[in-house]
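A.B. asks: Dropping a prediction and its sequence here:
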Amino acid sequence: MTITVKGEELVLDKERAVYLQKHSLLAISDLHLGKSAHFRQAGLNVPANIALNDLQRLDVLLKKYNPDTLLINGDMFHHGLNAEIDHFKAWRMERNNLKFLLVKGNHDLLDTAEYKAMNIDIKEPSFCLGPFCFIHDAPKCTEEELYPISGHIHPGVTIIGKAKQSLKFPCFYFGNEYAVLPAFSSFTGLYKIRPKKNERIFAITPDSVVEV
C-alpha cells in the first residue's frame, strides 16, 4: 500500500517495512536479533529458527525493493553477542555493498567497534531525511520542524468482525505528532494503539496492509 505523508510517498509493506522510493531507503524497526537465543540461554524453550526466518523475510524485501540503504530504526540487537548475532555477521558480509544504518535503540548495547566491524553506520539519537526524523522513541525527538518516525512500542490494533470475533494485528501508526513502525521481529508482543481524531492506522494482515 502506498500513502502520502508530509508530501512524500511511502510504501507500507506487509512484511512490516516501509520503503521511501524517492530516497531508495528501506526502513524497519525492532529487529531484535539475538532475542530468542537470549531466552534460550535463560532456559526457556524458544524456537531456534526465529532469527533465521526474520533474516529471510528481510532478504525478500531487499530483493523486492533493491534499496541503496537499509535503515534499522532501533533495537536491531536484543542483548549482547550470541550465536544469532554471529549468524547475522555472516549474512551481512554477503551483502556488504548495501549501506546499513542503525538508529540506536534501548536494546542496542554493543560496543561501537562491534558495529563498525559489521559495517553498520550508527546514527544517534536520530537520522533525518527529507521531512522525516527517524528515531527509536518518538517523544525524545528534538527536531521540531520534522515529522518523527519511531518504533519501540511494537504497535498493534484489534479488528472486530461482523460476528463479534476479534483479531489483533501489528500495524503502522501515523498520528498527528509522529508515526510508529511495527516491530519487524516475529518474536514480540503488541501494544494496542488507540488513535485520536484524524490519525491513521494500517493493520498488517497475513495477506495485505489495510487501513482501519
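C.D. replies: Okay, I see it.

A.B. asks: CA only for contacts and neighbour counts going forward, please
C.D. replies: Fine.

A.B. asks: which stretches of the chain form helices?
C.D. replies: For the chain, the helices defined by DSSP state H cover 35-41, 50-65, 83-93, 112-117.

A.B. asks: Mean neighbour count, the ones you listed: which tops it?
C.D. replies: Among these, helix 35-41 has the highest mean neighbour count (mean count of other C-alpha atoms under 10 Å), at a mean of 18.

A.B. asks: how near is the most centrally placed residue in the chain to residue 184?
C.D. replies: Closest residue to the average C-alpha location of the chain: residue 29 at 1.7 Å, with C-alpha atoms, centre = their mean. For residue 29, the distance to residue 184 equals 6 Å [C-alpha to C-alpha, to the nearest Å].

A.B. asks: Overlap of the contact sets of those two?
C.D. replies: residue 17 (C-alpha atoms under 8 Å, 6 or more residues apart in numbering).

A.B. asks: contacting residues for the nearest residue to the residue nearest to the centre of the chain once chain neighbours are set aside?
C.D. replies: Nearest residue to residue 29, sequence neighbours excluded (C-alpha to C-alpha, 6 or more residues apart in numbering): residue 73, at 4.5 Å. By C-alpha under 8 Å, 6+ apart, residue 73 lies in contact with 27-30, 102-105, 134-136, 150-151.

A.B. asks: go again using 6 Å as the cut-off
C.D. replies: Residue 73 makes contact with 29, 103, 136, according to C-alpha atoms under 6 Å, 6 or more residues apart in numbering.

A.B. asks: putting a second one here so we can go through both:
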Amino acid sequence: MSLPLEAAGQALWLLPEGGVWWPAQRTLFVADLHLGKGAAFRAQGQAVPAGSSARTLARLEALMRAHQAERLVVLGDFWHGAQGLTPRLLDAVAAFAQRVPTVLVLGNHDRPIHPPGLPLAVQPGHWPLGALTAAHEPPPPGSPGMTLAGHWHPAINLRTRAGDRLRRPCFVLFPHALVLPAFGGLTGALTLEFGALAQARARVAVLGEGAVHWLPDGGGR
C-alpha cells in the first residue's frame, strides 16, 4: 500500500518499493541505485555475488510499467564507481534507457564518471521541476521550497513489543525536503536517530512488506 503525500501543493505517493510517484507529471523518482557496485567489489577481490545491478534495473522497469510512468528521475548515484562499468552493465543500461526515458541528477558517485554514448539526460545539480526540486544531496534546513533528494540511504531502528529491534529503510520528510531510501539492491544504509529527526520536525515513513507506514511520534529507537 502506497502513502499519499501533499508537498508544495503537489500530490505525491510514497511507494513501498522505495520510489516516489508524481502522477500529475507521470514521473517516478528513485535514488541511489549504485549500479556496478558488486562488479567494483569483485574487481577488488571481494566475493560478492553477481546480478545485483540487473535485478535493480528489472525492479525499476517493472515499477515504471506498473504506474505507466513516462519519465524516470534518478536522484543521484546511478553508478557506484568506474571499476563497475563493465561492458555488460553498460549495454544493459543503454537498453534500459532506450525503453525508459531517464533523467540522472548527478550524485557524488556519478560526477567522476562519464560513460559515453548512453541515452541518459543528465542534470549536473539541483533541477527545478515547477513546485519541486530534484537533487542528490538534501539541502540545509530552512531552504525554500520542497526538494526530493537521496544520498543518505536513510534507515531507522524499530522496537517490537517483544523488545526485538529491526532496522528498516525509510523516507524522511522535513519541512523543506523529502529524502528517499536507496533503491539499489546492494547498498548500505545510514541509521538515523529518531530523537534528532523529531527535533528537526521530520516525519518518518517506514518501508514494510508491500506497504509504507508513517511512524508515530516516539515509535523509533
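C.D. replies: Thanks, I have it. Remember, it's a predicted structure, so these values are computed and weren't measured experimentally.

A.B. asks: Any idea what the TM-score is?
C.D. replies: Once superposed, the chains reach a TM-score of 0.89 (TM-score structural alignment, normalised by the length of the first structure), with 208 aligned residues with a C-alpha RMSD of 2.1 Å.

A.B. asks: Would you mind measuring from the aligned partner of residue 27 of the first structure in the second structure to residue 108 of the second structure?
C.D. replies: Superposed on the second structure with TM-score structural alignment, residue 27 of the first structure falls opposite residue 29. Applying C-alpha to C-alpha, the value for residue 29 of the second structure to residue 108 of the second structure is 18 Å.

A.B. asks: More neighbours: the two, which one.
C.D. replies: Neighbour count, other C-alpha atoms under 10 Å: between residue 29 of the second structure and residue 108, residue 29 has more, with 23 against 15.

A.B. asks: Of all the strand elements in the first structure, which one is longest?
C.D. replies: Secondary structure of the first structure read by DSSP state E shows that its longest strand is strand 166-174.

A.B. asks: average gap between that strand and the second structure?
C.D. replies: In the superposition against the second structure, strand 166-174 of the first structure averages 0.6 Å from its aligned positions (mean C-alpha distance after the TM-score superposition for the first structure).

A.B. asks: what does that strand contact?
C.D. replies: The contact list for strand 166-174 of the first structure (C-alpha under 6 Å, 6+ apart) reads 155-160, 179-182, 199-204.

A.B. asks: what do you get for stretch 88-105 of the second structure?
C.D. replies: Residues outside stretch 88-105 of the second structure that contact it (C-alpha under 6 Å, 6+ apart) are 71, 72, 73, 74, 75, 76, 118, 119, 120, 121, 122, 123.

A.B. asks: ok, the residue in the first structure sticking out farthest from the centre to residue 27 of the first structure distance?
C.D. replies: Using C-alpha atoms, centre = their mean, the residue of the first structure lying farthest from its centre is residue 163. It sits 32.7 Å away. According to C-alpha to C-alpha, residue 163 of the first structure stands 36 Å off from residue 27 of the first structure.

A.B. asks: go on, residue 64 of the first structure?
C.D. replies: Residue 64 of the first structure is 13 Å from residue 27 of the first structure, where distance means C-alpha to C-alpha.

A.B. asks: Now do the counterpart of residue 91 of the second structure in the first structure against residue 190 of the first structure, distance only.
C.D. replies: Alignment note (TM-score structural alignment): residue 91 of the second structure maps to residue 89 of the first structure. The gap separating residue 89 of the first structure from residue 190 of the first structure is 28 Å, by C-alpha to C-alpha.

A.B. asks: Then residue 78 of the first structure?
C.D. replies: Residue 78 of the first structure is 16 Å from residue 190 of the first structure, where distance means C-alpha to C-alpha.

A.B. asks: between the two, who's got more neighbours?
C.D. replies: More crowded of residue 78 of the first structure and residue 190, by other C-alpha under 10 Å: residue 78, with 23 against 16.

A.B. asks: Just give the nearest non-adjacent residue to the aligned partner of that one in the second structure, would you?
C.D. replies: Applying TM-score structural alignment, one finds that residue 78 of the first structure aligns to residue 80 in the second structure. With sequence-adjacent residues excluded and distances taken as C-alpha to C-alpha, 6+ apart, residue 80 of the second structure is closest to residue 34, at 4.3 Å.

A.B. asks: that older thread, out of the contacts of strand 166-174 of the first structure, which is most surrounded?
C.D. replies: In terms of neighbours by other C-alpha under 10 Å, the contacts of strand 166-174 of the first structure top out with residue 182 at 29 neighbours.

A.B. asks: Just give me the match in the second structure for residue 201 of the first structure.
C.D. replies: The pairwise alignment with the second structure assigns residue 201 of the first structure to residue 204, based on TM-score structural alignment.
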